[in-house]
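Chemist: Here is the input, now give the coordinates:
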Amino acid sequence: MTDRTSLKLNDERKHLFEQASQIVAGDPTDNPPRSDVIDAALTHLIESHQNIENARKKYPPQTIKDCANTSVLGLRYRTSIESKWR
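Modeler: Next up is the predicted model:
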């Protein structure tokens, strides 16, 4: 990973930021800075990965797949979790 100081925001990324900002916001009038939205998204991704790993010890693979499969974290049936993002 490289260190970058700016983000190029195409229409899709702007829309994703708007959606994520609504989730992070304390109320409808709150407008959190993008850095807070990014921090929240990264924390959620890391915690979700750990939660899925922990749940794999307790539940069958199909249950985990049905509950946790997203476009960012995918569960390969009976094998591993892999990132589909990028």
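Chemist: use CA for all of it now, contacts and neighbours both
Modeler: OK.
Chemist: ok, now how distant is the nearest residue to residue 68 once chain neighbours are set aside from residue 44?
Modeler: Spatial nearest neighbour of residue 68, chain neighbours left out: residue 52 (7.2 Å); criterion: Cα to Cα, 6 or more residues apart in numbering. Separation of residue 52 from residue 44 (Cα to Cα, to the nearest Å) stands at 12 Å.
Chemist: Could you check which of those two has the larger neighbour count?
Modeler: Per other Cα atoms under 10 Å, whichever of residue 52 and residue 44 has more neighbours is residue 52, with 19 against 12.
Chemist: can I assume the more buried one sits in a helix?
Modeler: Yes. Under DSSP: H, G, I helix; E, B strand; the rest coil, residue 52 falls within a helix.
Chemist: ok, it touching residue 65?
Modeler: No. Residue 52 lies out of contact with residue 65 (Cα atoms under 8 Å); the separation is 9.3 Å.
Chemist: run this one through as well so I can compare:
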Amino acid sequence: MGSTKRTTIRLSDERQRLIDQAKGIVADGPDDDPPTSDVIDAALTHLIQSQKNLEDARDELDPATIQQFNTDVVALRYRTRIESRWR
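Modeler: Prediction:
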């Protein structure tokens, strides 16, 4: 049986605020309180899908249109590559 890696994440006030905000997006309704692991899974999936969507769209749309969908994390620059601005 495989082992599960466990990590404790220290939550600064800002990180907790972001997680709480993301929980509201992931929740099934106003009374749902999804676990943080579900929120992290959703955020990672969204990041990967967003990058793929930008890569796929750049062959069909002009750079100015695609740049409207840039985020602080994933952005298309000069129609040549997608880069992460996160780190």
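Chemist: roughly how far apart are the aligned partner of the residue nearest to residue 68 of the first structure in the second structure and residue 87 of the second structure?
Modeler: Residue 52 of the first structure maps onto residue 54 of the second structure when the alignment is built from TM-score structural alignment. Distance, residue 54 of the second structure to residue 87 of the second structure, by Cα to Cα: 19 Å.
Chemist: circling back to that earlier point, now do the residue nearest to residue 68 of the first structure against residue 84 of the first structure, distance only.
Modeler: The value you get for residue 52 of the first structure to residue 84 of the first structure, if Cα to Cα is used, is 15 Å.
Chemist: What helix or strand is the residue nearest in space to the middle of the first structure located in?
Modeler: The centre of the first structure sits closest to residue 45, judged by Cα atoms, centre = their mean, with a distance of 4.1 Å. Counting by DSSP states H and E, the element that carries residue 45 of the first structure is helix 34-55.
Chemist: Could you pull out the buried residues of the helix or strand following that helix?
Modeler: Next along the chain after helix 34-55 of the first structure, taking DSSP H and E as the criterion, comes helix 61-68. Using 16 or more other Cα atoms under 10 Å as the test for burial, helix 61-68 of the first structure gives 61, 64, 65, 68.
Chemist: How about residues contacting helix 61-68 of the first structure?
Modeler: Under the contact criterion Cα atoms under 8 Å, 6 or more residues apart in numbering, helix 61-68 of the first structure has outside partners 52, 55, 56, 74, 75, 76, 77, 78.
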